[in-house]
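Asks: no sequence on this one, just coordinates:
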C-alpha cells in the first residue's frame, strides 16, 4: 500500500510498550531472570525495565486483570509543540502529559483508532539505561503486533499521521509497517473475532545469541509455542513463547533492513524470494508464514 498523503509527523523508532498485570512481582521476575532485562526503577505499582541505553523498553503496571500493549511509546523527529499543534489541527484529541515516566517528562498522547489505546509520542528518553555485552539480554524492543477490526483505518493512521512506510502485506489481512530501516516496527491483523495484542517482539543479535536465549528459557522451564522458523515477510528467524501472564513474546533475528528509502528495496539476503526484494503483497500460504516448516493454526486464525 503506497503512501496516500505526506505524513503529518515522522516516528523514528518504537520505544516502549506497556503491560498491565495483577502480579507485578511475577512479571518483573520473569523479565529480569528469564530474559535478562534490567530493572531501572520500581515503585509499588509500576516497574521500568530496559535492554539498552534507553531508560525503559517495557513498563509493567499493576491492574485488576492482565493486558498487554496497554500503550505504546514512539520517538518522534519533530518538536513536541509542533506535534501537538499538528494533531489538533488535523482533528485529533491530544493530551499533553508530564507524569508518564521519569525519562519522558513531556509526552503527546493520542488515541489509536479502533483500539483506543494511548499512543505516546516523545522526543527522547533520558535517564539511566544499560550498555555493554550480555549473553542473554535482547538488544531492543523490535515491534508490536495487534489485531484490529478496521485495517485500512489503522494503516492510514500510522502512515498518514505518524509517517510509517508500508513494507509488506499478507493477503488482505496482515500488514507490516516500518518507521526506520527495520522491516517492521508495527504490524496489524484484521480480525472481527480477536482483539488486543498479537505479540511483542525482542531482537537477538544473531543466531548464536538467539540459541543462548532459548537455552536460557529452557533452563527456566519456559517452552516454545512455535519455532524456530523463518517468516516470509521480513525474513526474520523467529521463536514464540508465553510470559507468566500468557502474553505471546517473540524472540527474533535477521530481520530485513531497508538501508536506503531512495533505493526502495531491502538489503539483499541469500534467502530472499525476489531480487531485489521490495515491498509486496504475499500469497496466503504456509511458506509465507514459515518457510522452514509447520504453521501453528493460531497463526492463521484472524
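Replies: Nice, I can see it. Not measured: the values here are computed from a predicted model.

Asks: going by C-alpha atoms from here, please, whenever you check contacts or count neighbours.
Replies: Will do.

Asks: give the contact list for the residue most central in space within the chain.
Replies: In the chain, the residue lying closest to the centroid (C-alpha atoms, centre = their mean) is residue 143, at 1.9 Å. Residues counted as contacts of residue 143 (C-alpha atoms under 8 Å, 6 or more residues apart in numbering) are 14, 184-187, 200-202.

Asks: and the furthest pair within those?
Replies: Farthest pair in those (C-alpha to C-alpha) is 187 and 202. Separation: 14.0 Å.

Asks: please report the distance of the residue of the chain most remote from its centre from residue 78.
Replies: Going by C-alpha atoms, centre = their mean, the residue of the chain most distant from its centre is residue 89, 28.0 Å out. Computed with C-alpha to C-alpha, to the nearest Å, the distance linking residue 89 and residue 78 is 16 Å.

Asks: how close does the residue nearest to the centre of the chain sit to residue 15?
Replies: Counting by C-alpha to C-alpha - residue 143 and residue 15 are separated by 9 Å.

Asks: please apply the same query to residue 34.
Replies: From residue 34 to residue 15 the distance is 21 Å (C-alpha to C-alpha).

Asks: got another, please set it beside the one above:
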C-alpha cells in the first residue's frame, strides 16, 4: 500500500466532440462544478465535495477518449523519488511546468505499457468544498444533477496489461486486489489495483488496441443515490449502457452510461475496504459474467467492446 507515496487519483483529462454540449452535460446532468477554462480551450471541473481545484478536465477534439490520467502524490520530494524510480524501471519521463494546467503544480508525465499517458503531481490549488473547516454543514441543499462525491478511478483497455501491472506494483507500490482470468486459467484478462484502502484506484483490461478508455468512475454515497442517478439519466435521455446493478468484483453497486461524445462513465456506491494483509481475489473464466454483473451473471457485449 502506498499511502505515503501515491495518494489517490487526481484528474482525468477527456476529449469531447462538442465542448458546450459537454459542459452542459457535466454541470447539469452530472452535477459537477466548473472551476475554470484555460487558453488552450480546456474546461475544468470538480465535484462539490472535492477540495482541490479540479479532478475532471475536458477539451474539444475530433475523437473522443482520454488524454491522460493523473495521480496526486504526497509532496515534491515524493514526486522526485517516483520519477527516479520510473527511470530506473526504464520509463522515459517528461516534466510539465507548474501552471501548464490551471492551478496545478509541476507534473511528471510518462507512457505506460498499455499505451496510456499517466501523470504524477504534488500540488493543486485547494479551493475547498464551500463548507469550511469549523462547524460545517454536511452538504449544500442546492446541488444539481447526480452530484457525485469524487472522481474515483478509471478502467483502461490496452495491449501490455502485464507490463502496466508490474509498473504500478513495482514502481508505485500499488496492491493487486482482484483479477479475472482468460480461458487458459493463467493469463490475466483484467487486474484491479489500489494505492489506498479502496477496492481499486485503477484497473486494466487486456485489449487488442493500446490506449483505450473504458470508463471514468464517480463515487456516490448509497445504492439509493445510484437509483436516483439512473432516474436523472433517464429524465435527460442519456444513453445508459447497463444498470443499475451490482459487481461481483469490488461489490460496488453501479450504473454505466455515455456522455454526449460517447465516453463511458460510471457512478457507483459501496465496495469493500482493502488492507495490505488481504489476499487478492481471482475470478475464473467460467464465472467472469458474475464478476462483472453479479445479478444476471452474464456479460453485455457492448460493455466489453465499446471503448474510446
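Replies: Yep, it's here. Predicted model only: the values in this text are computed from it and were never measured.

Asks: care to give me the TM-score?
Replies: Here the TM-score for the pair of chains, by TM-score structural alignment, normalised by the length of structure 1, is 0.85; 279 aligned residues with a C-alpha RMSD of 2.3 Å.

Asks: between residue 34 and residue 15 of structure 1, point out the one with more neighbours.
Replies: residue 15 (25 against 21; other C-alpha atoms under 10 Å).

Asks: quick check, the more buried one in contact with residue 74.
Replies: Yes. Between residue 15 of structure 1 and residue 74 there is a contact under C-alpha atoms under 8 Å: 5.1 Å.

Asks: the aligned partner of residue 282 of structure 2 in structure 1: which element?
Replies: In structure 1, residue 282 of structure 2 lines up with residue 281, judged by TM-score structural alignment. Assessed by DSSP states H and E, residue 281 of structure 1 sits inside strand 280-282.

Asks: same check, this time on residue 231 of structure 2
Replies: Counting by DSSP H and E, residue 231 of structure 2 is found in helix 223-235.

Asks: identify the residues contacting that helix?
Replies: In contact with helix 223-235 of structure 2 (C-alpha under 8 Å, 6+ apart) are residues 29, 145-146, 220, 239-240, 243-244, 253-255, 267-270.

Asks: buried residues in the helix or strand that it is followed by, which are they?
Replies: Next in sequence after helix 223-235 of structure 2, counting helices and strands by DSSP H and E, comes strand 240-246. Using 16 or more other C-alpha atoms under 10 Å as the test for burial, strand 240-246 of structure 2 gives 240-241, 243-246.

Asks: export those as a markdown table, with columns for distance to residue 233 of structure 2.
Replies: Listed next are these as a markdown table, based on distance: C-alpha to C-alpha, whole Å:
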| residue | distance to residue 233 of structure 2 |
| --- | --- |
| 240 | 8 |
| 241 | 11 |
| 243 | 11 |
| 244 | 11 |
| 245 | 15 |
| 246 | 18 |
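
Asks: so which of these is the closest to residue 130 of structure 2?
Replies: Using C-alpha to C-alpha, the buried residues of strand 240-246 of structure 2 come closest to residue 130 of structure 2 at residue 244, 30.6 Å.

Asks: which ones are touching the equivalent of that closest one over in structure 1?
Replies: Counting by TM-score structural alignment, residue 244 of structure 2 corresponds to residue 228 in structure 1. The neighbours of residue 228 of structure 1, taking C-alpha under 8 Å, 6+ apart as the test, are 237-239.

Asks: state which strand of structure 2 is the longest.
Replies: strand 6-16 (DSSP state E).

Asks: onto which residues of structure 1 does that strand map?
Replies: The aligned range for strand 6-16 of structure 2 is 11-21, by TM-score structural alignment.

Asks: which stretches of the stretch 51-200 of structure 2 form helices?
Replies: Taking DSSP state H, counting those that start in this stretch as the criterion, the stretch 51-200 of structure 2 carries its helices at 76-88, 161-170.

Asks: looking at these, which is buried most?
Replies: helix 161-170 (a mean of 18; mean count of other C-alpha atoms under 10 Å).

Asks: now that helix: how far from the chain's centre is it?
Replies: Here helix 161-170 of structure 2 is found 17 Å from its chain centre; the criterion is C-alpha atoms, centre = their mean, to the nearest Å.

Asks: having no further points to raise, I will conclude here.
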